[in-house]
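Trainee: compute the structure for the input listed below.
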Amino acid sequence: MFVGHSLVAFAVGALAATRLGVGRDRALQFGVFAGLFALVPDIDIAYAPVALALQSVQTIDPDTFWNTANIIHRGPTHSLLFGGVLAIGAAFLAGDRRIGHVAGAGVIAGLIAVAGVTGGSAVAGITVVYALGGVVVATAARRRGVPAPAVLAVAFLGLLSHPFGDLVTGSPPLFFYPFDAMLVSHRITLHPDPTLHLLGAFLIEIGTVWLGIWTYTRSHDVSIRRLVHPRAGLGTGYSGAVFVIPPPTLHDAVVFVFSILALSAVGVGLLSHPFTRPIDALGTIVTGTATVTVAAVGYGVAYLLF
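Mentor: You can find the predicted model right below:
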């Protein structure tokens, strides 16, 4: 859900701002910053390369990397409590008053101190990186004229929506870290068949891409249907992959994900579709997404039939 986290926050932020009477460009700007804040919690993956480097690991495969990352991944950075505190600190720093900057720095310093006391130096270190990520986004928003109350709103939206997106793809986040209270104890299972569960999760991710596309095209009065090139129908050919690759699962999805995404390059005609105008870039994104969608549905149908 890496892309999905951002696009859901972008869409909700932009649509909510529009509903509140904010102008189109400003609403999209708010959505973009909500999407950027939604990316910040996954900055905890930085723990993996640092830890592996300190251990002098010479050969790193995907399993080794993710097993190391998951030691801290979806911990304090995915806490609703930590996210709320970081949003408040970031909003203070995005204001114009010096006292607000001091208050923001104090709030974030307190967050890091709590992380250190409850989780040790590694957790404190990741929280520092997490907080810096939030501060960078807030600073960028401030430089583009986004007022502090709006920064607070988009920060809350991005940081607090992110953890819920992980409920179908991994172990549930520690929503109330540093407390032991559990909001969700098990991953949500979309289907008992692990391959169909993966397909469901993948289609949810694709759905968030469509949501982001719809939000943008709606604001510009552009028809999505007119942006889809017939080449997207080539995605149906991916149904043949059911006879070629082993049935993918969440734990073994690399071949499936990379092969189906590579197919999008064929759908958009990567070498023959120059980015000569902005509409060409948008058409490329829409056609590529349509190709992947058709491919995933085609694979699912073939999997059920054969």
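Trainee: going forward, measure contacts between C-alpha atoms and count neighbours the same way
Mentor: Fine.
Trainee: what ranges do the strands span in the protein?
Mentor: With DSSP state E, there are no strands along the chain.
Trainee: and the longest helix for it?
Mentor: Of all segments of type helix in the chain, defined using DSSP state H, the longest is helix 278-305.
Trainee: any buried residues in it, and which?
Mentor: Of the residues in helix 278-305, 282-300, 302-303 count as buried by neighbour count, 16 or more other C-alpha atoms under 10 Å.
Trainee: stretch 265-278 too?
Mentor: Across stretch 265-278, burial judged by 16+ other C-alpha under 10 Å covers 265-269.
Trainee: before we move on, what about stretch 192-199?
Mentor: Buried, per 16+ other C-alpha under 10 Å, within stretch 192-199: 194-199.
Trainee: second chain to compare with the first, below:
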Amino acid sequence: MFVGHSLAAFAVGTLAARRLGVGRDRALQLGAFAALFALVPDVDIVYAPVGLALQSAQPIDPEVFWTTANVIHRGPTHSLLFGGVLATGGALLAANRRIGRVTGAGVVAGLIAVAGVSGGSAVAGVTAVYAIAGVAVAVFARRHGVSAPAVLAVAALGLLSHPFGDLVTGTPPLFFYPFDATLVSGRLTLHPDPTLHLLAAFLIEIGTVWLGIWTYARSRDVSIRRLVHPRAGIGTGYSGAVFVIPSPTIHDASVFVFSLLALSLVCVGSTPHRFTKPVDALGAVVTGTATVTLAAIAYGVAYVLF
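Mentor: Model prediction:
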């Protein structure tokens, strides 16, 4: 859900800003910063490469990497409480007044200290990386003319929306960390068949991509339908993959996902996009997304029938 987190925040931020009367370009800018903030919680996977590198100089096995990453992944960085505090601290650090920046620094330092007390040095270190990333986005937004209150709004949108996007793809986040309170006890099951569950989760992800594309195209008065190249139809041929690749699940989806992405790249690469204008790049994205969407649906239909 890496892309989905970001594009969902982008769409909601942009559309909300437009609804409040913000100009088109500024609304897109605010949406873009909300998207950046939505990526920040996943910096906690830094724990895996750092931890494994310190333990061994041997090449890192992908399965071992993700097992190690999940030790801390979706912990403090996915807490709604930590997200709210970081959004506040980042906005204060992005303020013009010195007292605001000093207060913001204290808020962020306190966040890291709480993480250390509750989870130890490893959790404190990951939280520090999380906090630095969030502050960096906040300062970057302020330098591009975004006011401190607006920074607070887009930071809260990005940081607090992110954890909910993980409910169908893995272990539920610790929404109220460091407190031992449970909001959701288990992963939401979209279908009892693990392959159909994966397909449903994947289509939700694709749906957020389409939402982001639609939001941008609508803001630029561009017709999505006219951007889709007919070659996207080759995605329907992916139905034959049901006879070739093992039935994918959430825990074993790499072949399925990467083959879909490879198909979309082949489709985009064979279309006459010159990428000399922004609309050309958007056309490539739209065509690639349409290819993946048709391929996933075709695979799902074939899986159910055969």
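Trainee: could you dump the buried residues of stretch 265-278 of structure 1 into TSV with distance to Asp166 of structure 1 added?
Mentor: Converted to TSV, the buried residues of stretch 265-278 of structure 1 look like this (distance: C-alpha to C-alpha, whole Å):
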residue	distance to Asp166 of structure 1
Ala265	27
Val266	30
Gly267	29
Val268	30
Gly269	33
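Trainee: and of those residues, the nearest to Phe30 of structure 1?
Mentor: Val268 (29.4 Å; C-alpha to C-alpha).
Trainee: for the closest one, give me its contacts.
Mentor: Taking C-alpha atoms under 8 Å, 6 or more residues apart in numbering, we find Val268 of structure 1 in contact with 229, 231-232, 284-285, 287-288, 291.
Trainee: now, which of these sits nearest Arg142 of structure 1?
Mentor: Closest to Arg142 of structure 1, out of all of these and judged by C-alpha to C-alpha, is Ile285, at 29.3 Å.
Trainee: so what's the closest one up against?
Mentor: By C-alpha under 8 Å, 6+ apart, Ile285 of structure 1 lies in contact with Val268.
Trainee: any idea how far it is from Leu152 of structure 1?
Mentor: Ile285 of structure 1 sits 30 Å away from Leu152 of structure 1, going by C-alpha to C-alpha, to the nearest Å.
Trainee: likewise Gly283 of structure 1?
Mentor: Distance, Gly283 of structure 1 to Leu152 of structure 1, using C-alpha to C-alpha: 33 Å.
Trainee: again, but for Gly269 of structure 1
Mentor: 41 Å.
Trainee: ditto for Gly116 of structure 1
Mentor: Gly116 of structure 1 is 25 Å from Leu152 of structure 1, where distance means C-alpha to C-alpha.
Trainee: with neighbour numbers in mind, choose between the two.
Mentor: Neighbour totals were compared for Gly116 of structure 1 and Leu152, and Leu152 leads with 21 against 18 (other C-alpha atoms under 10 Å).
Trainee: now do the contacts for the residue lying closest to the more buried one once chain neighbours are set aside.
Mentor: Nearest non-adjacent residue to Leu152 of structure 1, counting by C-alpha to C-alpha, 6 or more residues apart in numbering: Ala91, 4.9 Å away. If you count contacts by C-alpha under 8 Å, 6+ apart, Ala91 of structure 1 has them with 104, 138, 148-149, 151-152, 155.
Trainee: what's the answer for Ala155 of structure 1, then?
Mentor: Contacts of Ala155 of structure 1 by C-alpha under 8 Å, 6+ apart are 33-34, 37-38, 87, 90-91.
Trainee: can you put the residues you listed in JSON lines and add distance to Pro278 of structure 1?
Mentor: Formatted as JSON lines, those follow (distance: C-alpha to C-alpha, whole Å):
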{"residue": "Phe33", "distance to Pro278 of structure 1": "21"}
{"residue": "Ala34", "distance to Pro278 of structure 1": "23"}
{"residue": "Phe37", "distance to Pro278 of structure 1": "26"}
{"residue": "Ala38", "distance to Pro278 of structure 1": "26"}
{"residue": "Ala87", "distance to Pro278 of structure 1": "33"}
{"residue": "Ala90", "distance to Pro278 of structure 1": "33"}
{"residue": "Ala91", "distance to Pro278 of structure 1": "33"}
